[in-house]
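Enquirer: have a look; sequence and predicted model below, questions after that.
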Amino acid sequence: MVSYTTTPTVPPTIQRDRFIQFARGFSILTIVLFHYFRLAPLPFFVSKAVQLGGTGVHVFLFLSGYGLSLSRYRDWGSFFKRRFVKVLVPYYVGIVLIFGLNLWLHIYPDGINELLSHLLLYKMFIEPYTRSFGGHFWFISTIIQFYLLFPVLIRLVERLGSVRSMLFAIAISLAYSLFITYLGKAGVRVWNSFFLQYLWEFTLGIIVARNQLLPALLKRPWYVYLVLAMLGISITAGLVLKGGQTGQIFNDYFAFVGYVCACVVLYRMGNVVTGINTFVLWVESFSYSLYIMHMVPLSIYLTFYPQQRLTIAIIALIFVAALGLSLLFNQGIKRLLNTSLFKTS
């Protein structure tokens, strides 16, 4: 077994940095609201603005690369055990619970074949299964691909250095985007969620962590982030409005910059305005559980009230229900992972 210990270039406290936690919590909030509001009748420009919330998944991928690079493991065996227990156990429990609920309420047109595609991890290769039980589980397939690739990526960054490995990752992601656009597959989930599409942001997370860049980046004046946020969001909007499906697949770079900078601005505001950071950090404490379960209350509502419009008040009630359900699920998962069967350290 190949030994693996990342160089402790960053103090352990940075791994738990409040901004990283804030960014994770902010990301899940915008993802959930994106999934909810995209089904609501909104004015044209508002509906387009809501789509920026989906950029939170890109930040999750960046944070995954960042966090893994700060971690220490005895060998690759312990690395994979810890990673897959942390990700797959909640996912498997969640999907089985959703499957059981679906047998009772019939909120999804999915059955045992779709369940098996999740449990055996082949749904990421079969398009009809990628959207089963809510559709948002594509992200877990992508992050699993990155976990499998991480031993190769970390060695690549060590060998090429930060600049060359970042340029290499961007080139690969751009080439893949061009390839699937040429094939006419840009709107097909099994193609546009493949890890090569997001290689650049996962690699960026590795580089930022290994070079201790985050503290320096966060010291920039707030107005720099405000300008970059406005610029990134404006370019993204232009690509979405004028570029169609092709524009959307190439806007990740600008959306990522705009989204992260907006996140920094909001984080700094939260240091002054009481309650913002507290709420976002609270949500972060069960963010993965919220991601797994947040579509269930919405799907139940849409099943039993299909003709009723999704108003802001109804979305707020669904959101509160999602928080409650996710908290219960998170507590159950914590107890399960604390049993001897799943202890990883």
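Expert: That came in fine, so what should we check first?
Enquirer: switch to C-alpha atoms for all contacts and neighbour counts from now on
Expert: Will do.
Enquirer: which stretches of the stretch 51-200 of the chain form strands?
Expert: Assigned by DSSP state E, counting those that start in this stretch, the strands in the stretch 51-200 of the chain fall at 72-75.
Enquirer: which element is the closest residue in space to Leu105 that isn't next to it in sequence on?
Expert: Sequence neighbours aside, Ile300 is the residue nearest to Leu105 in space, at 7.7 Å (criterion: C-alpha to C-alpha, 6 or more residues apart in numbering). Counting by DSSP states H and E, the secondary-structure element that holds Ile300 is helix 295-304.
Enquirer: hmm, who's touching that helix?
Expert: Contacting residues not belonging to helix 295-304 are listed as His35, Tyr36, Ile98, Leu105, Ile107, Tyr108, Gly134, Ile318, Ala321, Ala322 [C-alpha atoms under 8 Å, 6 or more residues apart in numbering].
Enquirer: so for it, what gets flagged as buried?
Expert: Neighbour-count burial for helix 295-304, counted by 16 or more other C-alpha atoms under 10 Å, picks out Met295, Val296, Pro297, Leu298, Ser299, Ile300, Tyr301, Leu302.
Enquirer: and what of stretch 199-211?
Expert: Of the residues in stretch 199-211, Leu199, Trp200, Glu201, Phe202, Thr203, Leu204, Gly205, Ile206, Ile207, Val208, Ala209, Arg210 count as buried by neighbour count, 16+ other C-alpha under 10 Å.
Enquirer: hmm, Leu70 and the last one touching each other?
Expert: Yes - counting by C-alpha atoms under 8 Å, Arg210 touches Leu70, with 7.5 Å between them.
Enquirer: where do the contact lists of the two overlap?
Expert: For the pair Arg210 and Leu70, residues contacting each of them under the criterion C-alpha under 8 Å, 6+ apart are Thr9, Val10.
Enquirer: if we can go back for a sec, CSV please, covering the buried residues of helix 295-304 and showing distance to Ser117.
Expert: Output for the buried residues of helix 295-304, formatted as CSV (distance: C-alpha to C-alpha, whole Å):
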residue, distance to Ser117
Met295, 19
Val296, 19
Pro297, 23
Leu298, 23
Ser299, 20
Ile300, 22
Tyr301, 26
Leu302, 24
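Enquirer: among these, which one sits closest to Met124?
Expert: Proximity of the buried residues of helix 295-304 to Met124 was ranked by C-alpha to C-alpha; the top entry is Met295 with 19.0 Å.
Enquirer: residues in contact with the one residue sitting closest to the centre of the chain?
Expert: To find the centre residue of the chain, average its C-alpha atoms and take the closest one (C-alpha atoms, centre = their mean): that gives Val57, at 3.0 Å. Applying C-alpha under 8 Å, 6+ apart, we find Val57 in contact with Ser27, Ile28, Ile31, Phe139.
Enquirer: got the contact list for Glu201?
Expert: His58, Val59, Leu61, Phe62.
Enquirer: for Ser345, grab the count of nearby residues.
Expert: Neighbour count for Ser345, taken as other C-alpha atoms under 10 Å: 5.
Enquirer: out of the buried residues of helix 295-304, which comes closest to Ile333?
Expert: Distance ranking of the buried residues of helix 295-304 against Ile333, using C-alpha to C-alpha, places Val296 first at 17.2 Å.
Enquirer: the structure to be compared is supplied as follows:
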Amino acid sequence: MQQREGSAGGRIVAIDILRGVAILWVVLFHLWGDLEFFPGAPQAYYEQLTWQVRHDQGAWRTFTSFTDLLFRDGFQGVPLFMMISGLSLTIAAYRAGDALSWPSFFAQRFRKLLLPYWVGVALTFGVMAAIAWRQISVGGGDFGSHFRDGITISLHSTINIDGGVVFASVALLPRLWRAEWFFAPQLALWFVGLLAQYYVLFPLLFAVMRRIGVLPFLVTTFALTAGANWWIIDQYGAPEFKFAMVTGWAPFRLFEFTAGMAIGWLLVAPEARRTLAVLRHPASIVAMLALGFAAHTTGDLLIGRWSVRYWQSLALPLTTLGLALLALPLLVRRPGRVDGSAPVRALTTVGVMSYAILIINDPMRLVASQLRLEDVSQGIWWTFLVAVYVPASIALAWPLARVLGLMPKRSPGRDRAVPVIRPGAAAAGSVEAVQPAVSGG
């Protein structure tokens, strides 16, 4: 059996690059969305961009319309992360081979998923307490009132804290049971409950994929995802009317995870060698990019369009398919010298710290909202945006990631070519080799 570059051990640099892109996309979406409040459906931003182009409104307006669309779609960094999770877990399972132990798998995965989550919960409540004390110093009042009903997000939204919200945030699973607890109150960490579902489903999905084949597996899970969303539309009129359900429960977005599993198979399974060679051909890369752009744009234009009724059920599966096809040229390429360049190494470092960055990002959003509430000077505000919001999120995430064990043992970008493994040799590696959650799998 021959295995490709990076398939027999160590980290695959392209995956960390994709993680880095995804986390920066999400963080910028949070910043832009908090300032925009409340963004419309993506269709409105496509129309804005095409109008600027058709009416020749100038390069700057066209550029800002494009960035508005790019930032508006930043929520799709989450499906991208779920795809990376499916990819990473599949690679880990293939690497482990016959040595794979599901109890050990679950113990490792959930430890690296839940411990950082609880740190994020504590950090968010701590920052909220600090903001409550700040509000007392500015305008008086008592701590309890400010903490329960005085903290804002996006300037215009108040975070209400009660016993149920605290319980849901600590226990995690109650977030999935009641819509009012879904964002309670660590807004960005809702994904942990979704990822936990994928972890539980993975052994079954992995067995099914290997039994029926990758293509039938993809078609089936695409259909199941579309069917679940079709049911929501039939019962409630539109996915948006059951936002917490379609966002937080695996059946309504399963394809994002299984698409990643298929890519993981492509990268490491011996039987995928010929397919991988075909996809590395320049003509295949052009086709993947064109089809990916078409699928993603079509799905994007279906989001929030109630007039198309049941066609909305294809929105998430199509955008996910588009993201997968757009990411494939990066993921299937052979490692090169560029992987060791400073920009790529910086991006991969951001990628492996992505879970920690997301944990830091929520408190940053609360601080940003408080600064806007106090109507600070433009100088202070822009200093915070440029020098603190993103740079400090990354800088503070590094020690947090180190403490939580989220950093790789080897520096990203240093993987060397993997030697050929003789026929019959067991695949090397372990489940531990791939990072969990936002920082990996």
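Expert: Structure received. Keep in mind that what you see is a predicted model, and the values were worked out from it rather than measured.
Enquirer: trace the residue nearest to the centre of structure 1 over to structure 2, please.
Expert: Aligning on TM-score structural alignment places Val57 of structure 1 opposite Val78 in structure 2.
Enquirer: equivalent analysis for Leu196 of structure 1, please.
Expert: Correspondence of Leu196 of structure 1 to structure 2, assessed by TM-score structural alignment: Pro251.
Enquirer: for the helix holding Ile300 of structure 1, give me the average deviation versus structure 2.
Expert: Using mean C-alpha distance after the TM-score superposition for structure 1, helix 295-304 of structure 1 ends up 1.5 Å from its aligned counterpart in structure 2, as a mean over the superposed pairs.
Enquirer: what residues in structure 2 pair up with that helix?
Expert: Mapped onto structure 2 using TM-score structural alignment, helix 295-304 of structure 1 covers residues 362-371.
Enquirer: could you do stretch 77-91 of structure 1 as well?
Expert: Residues 103-117 of structure 2 are the counterpart of stretch 77-91 of structure 1, counting by TM-score structural alignment.
Enquirer: sec struct for Gln3 of structure 2, please.
Expert: coil (DSSP: H, G, I helix; E, B strand; the rest coil).
Enquirer: quick check, it in contact with Trp265.
Expert: No - contact status for Gln3 of structure 2 versus Trp265: not in contact, 11.6 Å apart, counting by C-alpha under 8 Å.
Enquirer: circling back to that earlier point, report the distance from the helix holding Ile300 of structure 1 to the chain centre.
Expert: Per C-alpha atoms, centre = their mean, to the nearest Å, the displacement of helix 295-304 of structure 1 from the mean C-alpha position of its chain is 22 Å.
Enquirer: cool, and stretch 274-294 of structure 1?
Expert: 13 Å.
Enquirer: list the buried residues of that stretch.
Expert: Buried positions in stretch 274-294 of structure 1, judged by neighbour count with 16+ other C-alpha under 10 Å: 276-277, 280-281, 283-294.
Enquirer: just the contacts of Val57 of structure 1: which are in strands?
Expert: For those, not one is inside strands, with DSSP state E as the criterion.
Enquirer: got a quick ChimeraX command for the buried subset of these?
Expert: For selection in ChimeraX, the members of the contacts of Val57 of structure 1 meeting the burial criterion (16+ other C-alpha under 10 Å) are listed in this command:
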select :27,28,31,139
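Enquirer: of the contacts of Val57 of structure 1, just say which sits nearest to Leu327 of structure 1.
Expert: Closest approach to Leu327 of structure 1 among the contacts of Val57 of structure 1 (C-alpha to C-alpha): Ile28, at 14.0 Å.
Enquirer: what's that closest one aligned with over in structure 2?
Expert: In structure 2, Ile28 of structure 1 lands on Ile23 (TM-score structural alignment).
Enquirer: does that match touch Ala356 like I think?
Expert: No - the pair Ile23 of structure 2 and Ala356 does not pass the contact test of C-alpha under 8 Å, sitting 10.2 Å apart.
Enquirer: run a quick neighbour tally on the corresponding residue of structure 2 for Ile140 of structure 1.
Expert: Under the alignment (TM-score structural alignment), Ile140 of structure 1 maps onto Val192 of structure 2. Per other C-alpha under 10 Å, the neighbour tally for Val192 of structure 2 reads 18.
Enquirer: and Val192 of structure 2, how close does it get to Ala272 of structure 2?
Expert: 31 Å (C-alpha to C-alpha, to the nearest Å).
Enquirer: what's near enough to touch Phe194 of structure 1?
Expert: Each residue near Phe194 of structure 1 by C-alpha under 8 Å, 6+ apart is listed here: Thr142.
Enquirer: then Ala168 of structure 2?
Expert: With contact taken as C-alpha under 8 Å, 6+ apart, Ala168 of structure 2 is in contact with Pro174, Arg175, Trp181, Ala184.
Enquirer: so how far is Phe84 of structure 1 from the equivalent of it over in structure 1?
Expert: Using TM-score structural alignment as the criterion, Ala168 of structure 2 maps onto Ser117 of structure 1. For Ser117 of structure 1, the distance to Phe84 of structure 1 under the criterion C-alpha to C-alpha works out to 17 Å.
Enquirer: Ile95 of structure 1 now?
Expert: Where Phe84 of structure 1 is concerned, Ile95 of structure 1 sits at a distance of 15 Å (C-alpha to C-alpha).
Enquirer: could you do Ser177 of structure 1 as well?
Expert: With distances taken as C-alpha to C-alpha, Ser177 of structure 1 is found 28 Å from Phe84 of structure 1.
Enquirer: which one's more surrounded, these two?
Expert: Neighbours were counted for Ser177 of structure 1 and for Phe84 using other C-alpha under 10 Å; Ser177 has more, 22 against 16.
Enquirer: could you list every residue that touches that one?
Expert: Ser177 of structure 1 neighbours (C-alpha under 8 Å, 6+ apart): Ala186, Asn192, Gln197, Ile249, Phe250.
Enquirer: mind listing what the third one touches?
Expert: In this case it means Gln197 of structure 1. Contacts of Gln197 of structure 1 (C-alpha under 8 Å, 6+ apart): Ser173, Leu174, Tyr176, Ser177.
Enquirer: recalculate using a threshold of 10 Å.
Expert: Going by C-alpha atoms under 10 Å, 6 or more residues apart in numbering, Gln197 of structure 1 touches 142, 169-170, 172-177, 180, 191, 249-250, 252.
Enquirer: same list, those, but as TSV with distance to Ala216 of structure 1 please.
Expert: Conversion of the contacts of Gln197 of structure 1 to TSV gives the following (distance: C-alpha to C-alpha, whole Å):
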residue	distance to Ala216 of structure 1
Thr142	30
Ala169	23
Ile170	23
Ile172	28
Ser173	27
Leu174	28
Ala175	31
Tyr176	32
Ser177	31
Ile180	37
Trp191	36
Ile249	30
Phe250	28
Asp252	24
